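Asks: Could you look at this predicted model? Sequence included:
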Amino acid sequence: MTKHWMGLAAGLIAAVSAAHAQDGVTVSHGISTFGELRLPADFTHLPYVNPDAPKGGEMSQWAFGGFDSMNPYSVKGRAAGLSSIMYESILQGTSDEIGAAYCLLCTTLEYPADRSWVIFNLRDDVTFSDGTPMTADDVLFSYETFLSKGLTDFRTVLATQVEKVEVLGPHQIKFSFKPGFPTRDLPADMGGLPVLSKAHYQANALDLEESSLTPFLGTGQYVPDRVDVGKSVSYKRNPDYWGNTHPLNIGRGNFDSIRLEYYGDYDAAFEGFKAGNYMFRNEASSIKWATGYDFPEVAGGQVIKAELDDGNKANGQAFVFNLRREKFQDPRVREAIGLMFNFEWSNATLFYGIYARINSVWENSWLAAEGVPSPEEVAILQPLVDQGLLPADILTDEAVMAPVSGDRQLDRGNLRRASALLEEAGWIVGNDGIRRNAKGETLVVEFLNDSPSFDRVINPYVENLKTLGVDARLTRVDNAQMESRTRNPSYDFDVIVGNARSGYISGSELKQYYGSETADVSVFNVMGLKSPGIDRLIDVVMGAQSLDELTVATKALDRALRAERFWVPQWFKNKHTVAYYDIYDHPETLPPYALGELDFWWYNAEKAAALKASGLLR
């Protein structure tokens, strides 16, 4: 929530507007990757918000673990949840339109047909939260700071994209891009960078790379309020926010304050919700959802339990291998370990049947590879097979699917298949039932986990692996240890729960997620995937010039990523499972790509007064 903006900024997606063009230069209120923008230049509000939503009240939720920093852009320390809420970017996307970004801090942007540069004409009424004006110098400073001090994987990619940045006037800035780098997404990528106050940063001797409890100064609608380090953090709506009447903001940012309460244990957090310590819960535990909401307030209607439609693609949640470890460099070993996770049994026994299996990096979208490759996919994959960068069977085999298991915890058929794979890979069962290689090394697989609620998922998996002869174990660590062991330079883990990330219209962020160049420094490519074939396919996706081209290229990339078997995919659901005290309202129809409880929901003062009068709320 606080550190993934890099991937979002790198994938915040560019495009063409139906605005006017002069001398081959488009001047528009936004940009869209392919086709036209949905919203005209004179739109008054986003179509999915309630423009008359009242302002007031508090939204409160819970967060896991703790925090010791208010800097969301550093790998040092653990940043507080929502600590990037104070920062805005020049362009902003919407929750109902893929591949579009509209002017927020700008009035218009200009770009040529080849998108080799972009000019942002900034608004002259934008102020930072201390009332000082934002200028093009702040935008330039922010770019230069993220280029020199941002996350290593991000700045590595950024350095290959931008030739130069020029301040053309107090409220005008131009980004020119390097020849040879696909420019389709670059105008919006630059428009997606957070804007920080240069004066505040320098006056307070701040450092983007360092953990700090002094937040940077931004232009956003919310500012820090109360910070109780490691325990709770709240943000208050700035009454002097410059953008209250901006069409992108009408009906949004409706709460006077947003509060996060931290808990070190999932069960304790649930009890905190029942006690009224916070008001909104996005339930991630299937057992809690199925059995935990039997307390009186739910039955009486004071707490709403709801399943709301979620149109997003799956988040790619998975057990992720550390490919830097020699034992995992053989794909047969990874496939064998994957065979021993029984999703079907887990879903029926542990999850109450509410999940579907993830198979694709782009699961639950039109971009997922299916069956054997189409002729168009083959045209992309064939040259890479000919060069030895991809295996030949990728041209003929069906896309790799997660294995299917039976209704018993240990699937005997998968056990036999996994055993054969490990024997082929040189891991032989000894008299003690443990597998060893030719060096006499045992096959140890350690699951590193910092979430107590996940023990019930991992422990049966560990038991299955032990039956296979693997020395499998679950190691519980705290949040700080988890961060330390899963980041550069240590990467000290075998298997963790992570995400195979993706976007609907993917661009240079793929280099951060799966590229060889950033594999040993990335906070996203935690598995350390290095594949020249994948690198080439990423370039094809980035260079796609139409939605059809992008779809085919993404399917080819998805097919190749799944063939790498760097993950054991887990599960997803197409519903938001939420519970909240009956003091909040939301638009009748939610947009397909966001729940929006922090964004366009609102506080109902009359309902809150009724709950307070009943004694339920303090």
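Replies: Arrived safely, thanks for sending. Residues are numbered from 1 along each chain as shown.

Asks: alpha carbons only for contacts and neighbour counts from here, please
Replies: Noted.

Asks: which residues of the stretch 101-250 of the chain fall in helices?
Replies: Secondary structure of the stretch 101-250 of the chain (DSSP state H, counting those that start in this stretch): helices at 136-149, 152-161, 186-191, 198-203.

Asks: Which residues does the third one contact?
Replies: I take that to be helix 186-191. Helix 186-191 is contacted from outside by 9-15, 31, 89-92, 101, 111, 115, 117-118, 161, 175, 177, using C-alpha atoms under 8 Å, 6 or more residues apart in numbering.

Asks: Let's see that with 7 Å instead.
Replies: By C-alpha atoms under 7 Å, 6 or more residues apart in numbering, the surrounding residues in contact with helix 186-191 are 9-14, 89-91, 101, 118.

Asks: Next, the buried residues of it.
Replies: Of all the residues in helix 186-191, those buried under the rule 16 or more other C-alpha atoms under 10 Å are 186-191.

Asks: export those to JSON lines and tack on distance to Gly57?
Replies: Putting those into JSON lines (distance: C-alpha to C-alpha, whole Å) gives the following:
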{"residue": "Leu186", "distance to Gly57": "39"}
{"residue": "Pro187", "distance to Gly57": "37"}
{"residue": "Ala188", "distance to Gly57": "34"}
{"residue": "Asp189", "distance to Gly57": "34"}
{"residue": "Met190", "distance to Gly57": "35"}
{"residue": "Gly191", "distance to Gly57": "32"}
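
Asks: between these, which is closest to Asn342?
Replies: Proximity of these to Asn342 (C-alpha to C-alpha) peaks at Asp189, which lies at 40.1 Å.

Asks: State the next helix or strand along the chain beyond the biggest helix by length in the chain.
Replies: In the chain, ranked by residue count with DSSP state H as the criterion, the top helix is helix 547-564. Toward the C-terminus, helix 547-564 is succeeded by strand 567-569 as the next helix or strand (DSSP states H and E).

Asks: so how far is Val445 from the residue lying farthest from the centre of the chain?
Replies: No residue in the chain sits farther from the centre than Asn431, which is 45.5 Å out by C-alpha atoms, centre = their mean. In this view, Asn431 and Val445 are 19 Å apart by C-alpha to C-alpha, to the nearest Å.

Asks: Comparison target, given below:
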Amino acid sequence: MNILKFLTPIYFFFTLGFTNSLSGENSLTYQHGIAMHGDLKYKKNFPKFDYANENAFKGGRINRFSIGTFDNLNPYILKGVPAYQAGYLFETLMKSSFDEPFSQYGLIAEGVKVPPDRSWVAFKIRKEARFSDGSKVSPEDVKFSFKIIMSKGHPTYKTYWGQVDRVEEISENEVKFFFKGEPNPELPLIIGYQLPIFSKKDWEGKDFSKTTLLPPLGSGPYLISDVKAGRSLTLKKNQNYWGKDLNVNIGRYNFETIHYDYYRDETVALEAFKSGAYDFKQENSSKNWATAYKFGAVNEGKVKVEEIKYYRPSGMQGFAFNTRKSIFQNRNVRKALTYAFDFEWSNRNLFYNAYTRTKSFFDNSELSSQSLPSDDELKILEKYRGKIPDELFTSVYTPPNTEEENGLRKNLRIARRILKQEGWIIKDDILTNKKTGEIFEFEILLRSPLFERIVLPMKRNLKKLG
């Protein structure tokens, strides 16, 4: 069972869906889309995305679920617990396509242009773009949206968009973002598809940084029709949605009503699904996938259980070391600890052989690390020799495994040898730093009690190391 998580890969080449060798700003023209690398798949005035079904049934109600609670309908601030479904209210300047690595096409913006040095990006706002109250979306709203998020939004945005120097309204329907520092080829796309556009007028007299249960004004396809804080949220289709006929929206937003019920944990949510409380569940637990879907409605054909092949980068689950801790600052020590994780045993006994070991940041894609560096890659890497691990030049990364006989015992011996080389010895049955006397101990934080069964076998193996 593939774990369905979406990542935004970072590439190192940038093109703007056209070929134009002129570098002067006046020679640049607005284009219908922008690609991180290569050419755009879809030409100007394309009718729809290839994967979209323009004949999809429209209407009806879909019941969904969320885990946790909420007390805030503004998902872009630090305070409170947000209802992320409020994102249906807002739109961005561009829309990403799902059958290209990283390409975008006009949504609120009908056009986009950037210079070859990527020092700025400009967007041309559609004249027909409207907020749900009928007011026009303007460059002033775009500028306001950026400034309010940077000044009162979640602190993450200050880092994320820190290279934006300023935003200017350059005409009644054009807005321009100027960048600073080293060129960042991804930044024009990040601005295009991740900056939510708010109504400046709607936020006048309101504090953006405070939580709210009053639905903010957006330009998106849905409106919030009912809110029960922490319990449920209902969205109704905006019958006057301005963008319903855009090529990037054909085949989307088909349900008349979208309802979310909130549950405190996955166990309760699963039982609610079995009772018919909601209509669709994406399952990420291999145990549940193997054992939990054998109830009556499945046997009667009322619930369809299906494994869908996933074609995008697969993401990952794993343990992240807090390198602010002194014991984790040594790379070889971190490497030694990986030998204590017996993936093969866990996959057989805990994961029902449903998992595949992650070997790259971009597994399940053509960008995954699969072989030694090519000659062209070596030309780039050579300048960093001595600053990056030497084995990168000579061997393909393969995580420790226990497939051979006594595999775990051999791995723990390797781990102990590495730890000893780095100054950690066994003293009174406890792993101790030979020079400082520091005891090797740490805690593992879990996002859910469900992960305890995964961690406990590793804990037993770590105990054998002291």
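Replies: Received, thanks. Since this is a predicted model, take the numbers as computed values, not measurements.

Asks: re the thing from before, can you give me the separation between the residue farthest from the centre of structure 1 and Gly150 of structure 1?
Replies: Separation of Asn431 of structure 1 from Gly150 of structure 1 (C-alpha to C-alpha): 52 Å.

Asks: before we move on, what about Ser365 of structure 1?
Replies: Here Ser365 of structure 1 is placed at a distance of 31 Å from Gly150 of structure 1 (C-alpha to C-alpha).

Asks: Tell me which of these two has more neighbours.
Replies: Between Ser365 of structure 1 and Gly150, counting by other C-alpha atoms under 10 Å, Gly150 is the more crowded of the two (20 against 14).

Asks: what are the ranges of the helices in the stretch 301-450 of structure 2?
Replies: Applying DSSP H, counting those that start in this stretch to the stretch 301-450 of structure 2 gives helices spanning 331-338, 343-349, 375-381, 407-421.

Asks: Read off where stretch 296-313 of structure 1 ends up in structure 2.
Replies: Using TM-score structural alignment, stretch 296-313 of structure 1 lines up with residues 296-313 of structure 2.

Asks: ends of that stretch, how far apart?
Replies: With C-alpha to C-alpha as the measure, stretch 296-313 of structure 2 spans 35 Å from end to end.

Asks: From the chain's centre, how far out is that stretch? Work that out for me.
Replies: Centre-to-centre, stretch 296-313 of structure 2 and its host chain are 24 Å apart (C-alpha atoms, centre = their mean, to the nearest Å).

Asks: Give the buried residues for that stretch.
Replies: 303, 312-313.

Asks: mind giving me TSV with these and columns for distance to Val227 of structure 2?
Replies: Putting these into TSV (distance: C-alpha to C-alpha, whole Å) gives the following:
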residue	distance to Val227 of structure 2
Val303	28
Arg312	34
Pro313	35
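
Asks: Looking at those residues, which is nearest Phe57 of structure 2?
Replies: Set against Phe57 of structure 2, the nearest of the buried residues of stretch 296-313 of structure 2 by C-alpha to C-alpha is Val303 (19.7 Å).

Asks: Nearest the middle, which residue of structure 1 would you pick?
Replies: Residue closest to the mean C-alpha point of structure 1, counted by C-alpha atoms, centre = their mean, is His4 at 5.7 Å.

Asks: Against Leu46 of structure 1, how distant is that residue?
Replies: From His4 of structure 1 to Leu46 of structure 1 the distance is 24 Å (C-alpha to C-alpha).

Asks: corresponding residue for Leu147 of structure 1 in structure 2?
Replies: Matched by TM-score structural alignment, Leu147 of structure 1 corresponds to Met150 in structure 2.

Asks: what's the neighbour count on the residue nearest to that match when sequence neighbours are not counted?
Replies: Nearest non-adjacent residue to Met150 of structure 2, counting by C-alpha to C-alpha, 6 or more residues apart in numbering: Lys158, 5.6 Å away. Residues lying near Lys158 of structure 2 (other C-alpha under 10 Å) number 15.

Asks: With Arg331 of structure 2 instead?
Replies: Neighbours of Arg331 of structure 2 using other C-alpha under 10 Å come to 12.

Asks: Could you do Ser395 of structure 2 as well?
Replies: By other C-alpha under 10 Å, 11 other residues sit near Ser395 of structure 2.

Asks: The nearest residue to it once chain neighbours are set aside: how many residues sit nearby?
Replies: Once flanking residues are discounted, Ser395 of structure 2 sits nearest to Leu372: 6.3 Å by C-alpha to C-alpha, 6+ apart. For Leu372 of structure 2, the count of nearby residues is 15 (other C-alpha under 10 Å).

Asks: now the one 4 residues further on
Replies: Neighbourhood size, Asp376 of structure 2 [other C-alpha under 10 Å]: 8.

Asks: Next: Tyr84 of structure 2.
Replies: Residues near Tyr84 of structure 2, counting by other C-alpha under 10 Å, number 14.

Asks: Could you find the counterpart of it in structure 1?
Replies: By TM-score structural alignment, Tyr84 of structure 2 lines up with Gly81.

Asks: For the residue nearest to Ser395 of structure 2, give its distance to Ser314 of structure 2.
Replies: Distance, Leu372 of structure 2 to Ser314 of structure 2, by C-alpha to C-alpha: 22 Å.

Asks: cool, and Ile62 of structure 2?
Replies: Separation of Ile62 of structure 2 from Ser314 of structure 2 (C-alpha to C-alpha): 27 Å.

Asks: same deal with Gly218 of structure 2?
Replies: 32 Å.

Asks: Comparing the two, which shows the higher neighbour count?
Replies: Neighbour totals were compared for Gly218 of structure 2 and Ser314, and Gly218 leads with 24 against 20 (other C-alpha under 10 Å).
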